[in-house]
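Chemist: Have a look at this prediction, sequence included:
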Amino acid sequence: MSDQVRSFCEIKEFGKFLEKCLNQKVLDYTLKSLTKPGDNYGSIMQSVDVEVIGESDTEESEILHLVSKTAVTNPYLIEIFQPAFTFVKETHFYSDIIPAIEIFETMKNVPKTDRIDAFIPCPGSRISLNPDASCADADAVLLLENIKFQNYVNEDRHIGFDTETTMAILKTLAQFHAHCIAIRRMQPELFDAKISPYLKAVNLCPDDNDTKLVDGLCNELKFVDDLDPEFRIAIEEQLKICDKFGRDTTRTADTPYTTIVHRDLWTNNIMIKKDDIDVSVIKVKIYDFQLYFYQTFVCDLIFFLLTSVRSNDLTKHFKLFIRQYHLEFVNTMKLVNCPCDDYTFDKMWNEIKEKSKLELYHSLFMIKVVAVDESETPLSLDDVTPDTFLTDESPSKAILNRWKCILAIFKDNGLI
């Protein structure tokens, strides 16, 4: 064990925490950084290889592969991600919301083969060394299984998901959204006890710096060629509306389409696994539930498609992806015997047309994060400042091309 790791163990009592979560005697462990520059700004991720003693004295020790997630310390990122609040939200996602979904599936006699399998197992968490703490502090830790050892991988964020993988992810996303809506409609007591208390939104635009970001984005859009002047004005006006939407923490009113929205569903928060024999069989895991809130399903669906699917696939198959999501959503509703009158394709498409524009700023700005090239801009978490994503220069060709793709999707489908 290195001095750095040993220091972490002594200060944070990490070894004791591991034993409590795993309910096994820990002989040793090692920590290594998991993230590269530009991969993650909202938390610090480390792999944890833990050697635990066997259940009996005669058994050999074994190595468990985990991931440790701790809060960022950069003051600017703390202001954005508000880990004192969001870290607690994430622990409740694993301790309360996932079990509520599992309880509901059992109550509705959903066959095990059809149950949602979208979440990474979580052995345990803590928000502080203080047992009476209600807010997370610097000692907060979330443990997850390291599913890379089960051959789950992240796609390259610079490339994105192909059509086949996108269809698999949309199935998982639709299952998740549909389950949460069905619980609210069919088991309101379960929803109110185990889900509703944790759905408060986070203000993602905590100060005037984010107004500067909106203004900066509007300025950068001048480098996008061949934009119709009236459409450009409509975009800029909508970006300012999106800024207000990002600041609003008011609980949205119930509609047939309000559900748990991940709010940060992009390439780096999704892992996939292709079957060794049949590569068309794709398993999907979603993680990083720091920012989830209560809103229309459209926010997740549109943000995912616009930020994470390959441009050619997105342009060619956008409406097909919408239909895939709708199909899997309705299939899930039927599986749990939830009424489907509100979920015809036309009704859900109207919801998409009405609400997609709420994700315009989020999606355009996120492309600046997705396209960060660590070889040219080696950003560490400590390097990020309010001016990191502000520039008077033309964005890179990769960013401009993706922006053109996104804006064409909005225009061609009447989303703005």
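Modeler: Sure thing, it's come through. Numbers count the residues shown, from 1 in each chain.
Chemist: contacts, neighbours, all on C-alpha from now
Modeler: Noted.
Chemist: Shouldn't Leu144 be within a helix?
Modeler: No. Under DSSP: H, G, I helix; E, B strand; the rest coil, Leu144 falls outside any helix and is assigned strand.
Chemist: Setting aside sequence neighbours, what's the nearest residue to it?
Modeler: Counting by Cα to Cα, 6 or more residues apart in numbering, Cys122 is the residue found nearest to Leu144 once chain neighbours are left out, at 4.4 Å.
Chemist: okay, now the one to match up with it:
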Amino acid sequence: MSEYDIKNLEELLASHLHREIVDKKITRLTAPGENYGSLMLKVDLTVKNGDRTEEIHAAAKCVPPNEAIQKMFNTQVTFRNEIAWYTIIIPTIQRFLRENNVRFSANFFTELYGARISLNKDSATVDEDGVILFENLTKSGYRNDDRHIGFDLSTAREVLKAFAVFHAVPAAMRLKQPELFDNNIRPHLHTVEFFNKEEFPLSLGFLKFLETDAVVKHLAEKVKTAIDRCKPFGTDDVQDIWGTTTHNDSWINNIMVRDKSEPKVKIVDLQAVSLGSPAADLVFCLITSVNTAVLEKHFDELIQFYYDQFIYVIKEVGVDYQQFPYDSFARELNAHGPAQFAHCVNFLCGILADKGDTQNDPVKKDYNLEEHMKALGEIFTERHQERFRFLIKEFARRNWI
């Protein structure tokens, strides 16, 4: 008997296909430490289609059993909003692109098979039977790159091309069809507050490194001041033309890659999307997810590459690109880059942590967030040192700390 189960699977799949399930196997999809805000399951089904049987390979995003994680990720809001992304927002984006006869596609989303917040159709509460079922991308050859290594240059460019579409299309829609944006997209965006200095104090390992490392210790006070003045992630006001959908969790494990020689990417985990600045996603993605040696040589080039892709999309959908000059984007980077410092510091401690930590598994009911953060904070490897040196020096160079 499997440790995991999903109730009423045939009913959940009914909107996608009408098949009788003759066999199923449900196992854990992601290893402990590779996913925090949900329980991810691998769902392999044998279904009857007329006189023959066929295989369906799916991935299920389930409500995390641990109440602390539910609270931290605001599951009652974020789970519902992620369902809206697949059922309302993505179809709206695809239709908008077709109507504007563009020469590109937003093909970096995952296909939905079915979703619910509860078995009770009349319930407005997300409960333990909430599930989002989509295609298992690993069966199509998609994988997560190694979070300890980060994206190479060619993969980083493909990732930025995808995020340029993710950001630019809703930005264009706000200008070209504001009513469509306000009706179909804005209601499903929310303020993200993942960082709280009291809940996530600076790790002991990071503090020791900051105060003793010969390369960055002269910047220690600047670093502490920068973190102290940071607001919770995703709470920056959006008042100008750059306001759009921001992923807010654009790190390497939420981006899947296929065909490394000619990379293709998928963007997953849409639970934390809010209205914000694309500059915030860009900085966070580069710092947390691209190889350090690549960043040292190509950081400015990648920023320019992203901007050029953003402008290409804006032009394609028929919006005046002159409303988005580069000097305005540079101001966006300077306005929102500094706020990403604490975001990056906080996440990199976990991203660079050793793999396979079964003692601190966020999906377990007895998971203790405080103990896990303390454990992460006491570990500071050479990987951490290399990445944090770059982070601190780069933010200092740009006067972001």
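Modeler: Cool, got the structure. This is a predicted model, so every value here is computed, not measured.
Chemist: Need the counterpart of the residue nearest to Leu144 of the first structure in the second structure.
Modeler: Superposed on the second structure with TM-score structural alignment, Cys122 of the first structure falls opposite Leu112.
Chemist: again, but for Lys108 of the first structure
Modeler: Matched by TM-score structural alignment, Lys108 of the first structure corresponds to Asn100 in the second structure.
Chemist: and Ser311 of the first structure, how many neighbours?
Modeler: Neighbours of Ser311 of the first structure under the rule other Cα atoms under 10 Å: 22.
Chemist: cool, Ala162 of the second structure as well?
Modeler: So Ala162 of the second structure, with other Cα under 10 Å, has 25 neighbours.
Chemist: Gly114 of the second structure belongs to a strand, doesn't it?
Modeler: Yes. The assignment for Gly114 of the second structure is a strand, going by three-state DSSP.
Chemist: Return the distance of it relative to Ser38 of the second structure.
Modeler: 17 Å (Cα to Cα, to the nearest Å).
Chemist: Ok, Thr244 of the second structure next?
Modeler: 25 Å.
Chemist: Tell me which of these two has more neighbours.
Modeler: A side-by-side neighbour count of Thr244 of the second structure and Ser38, using other Cα under 10 Å, places Thr244 first with 27 against 23.
Chemist: show me the contacts for Tyr29 of the first structure.
Modeler: Tyr29 of the first structure is in contact with Met1, Gly15, Val48, Asp49, Val50, Glu51, counting by Cα atoms under 8 Å, 6 or more residues apart in numbering.
Chemist: The fifth one maps to what in the second structure?
Modeler: If you follow Val50 of the first structure across to the second structure using TM-score structural alignment, you land on Leu45.
Chemist: how many neighbours does that match have?
Modeler: Neighbours of Leu45 of the second structure under the rule other Cα under 10 Å: 19.
Chemist: ok, Ser289 of the second structure touching Gly150?
Modeler: Yes. Counting by Cα atoms under 8 Å, Ser289 of the second structure touches Gly150, with 5.0 Å between them.
Chemist: which residues do the two both contact?
Modeler: Ile252.
Chemist: So which of the two has more stuff around it?
Modeler: Taking neighbours as other Cα under 10 Å, Ser289 of the second structure and Gly150 compare with Ser289 leading, 27 against 22.
Chemist: corresponding residue for that one in the first structure?
Modeler: Counting by TM-score structural alignment, Ser289 of the second structure lines up with Ser308 in the first structure.
Chemist: which ones are touching that match?
Modeler: By Cα under 8 Å, 6+ apart, the contact list for Ser308 of the first structure reads Arg157, Gly160, Phe161, Trp266, Thr267.
Chemist: Quick check: the aligned residue for the fourth one in the second structure?
Modeler: With TM-score structural alignment defining the correspondence, Trp266 of the first structure maps onto Trp251 in the second structure.
Chemist: Quick check: its match touching Phe284?
Modeler: Yes. Taking contacts as Cα under 8 Å, Trp251 of the second structure lies within contact range of Phe284: 7.2 Å.
Chemist: could you measure the nearest residue to Gln323 of the second structure once chain neighbours are set aside against Val319 of the second structure, distance?
Modeler: In this structure, Gln323 of the second structure finds its nearest non-sequential neighbour in Ile241, 7.8 Å apart by Cα to Cα, 6+ apart. Taking Cα to Cα as the measure, Ile241 of the second structure falls 12 Å from Val319 of the second structure.
Chemist: distance between the ends of stretch 127-142 of the first structure?
Modeler: 8 Å.
Chemist: Now do the buried residues in that stretch.
Modeler: Ile127, Ser128, Leu129, Cys135, Ala136, Asp137, Asp139, Ala140, Val141, Leu142 (16 or more other Cα atoms under 10 Å).
Chemist: quick one on the thing from earlier: my impression was that the residue nearest to Gln323 of the second structure belongs to a helix - is that right?
Modeler: No. Under three-state DSSP, Ile241 of the second structure falls outside any helix and is assigned coil.
Chemist: Now for it, how many residues are close by?
Modeler: The tally of other residues near Ile241 of the second structure (other Cα under 10 Å) stands at 14.
Chemist: And for Glu158 of the second structure?
Modeler: 18.
Chemist: returning to that earlier point: the buried residues of stretch 127-142 of the first structure: which two are farthest apart?
Modeler: Cys135 and Leu142 (14.0 Å; Cα to Cα).
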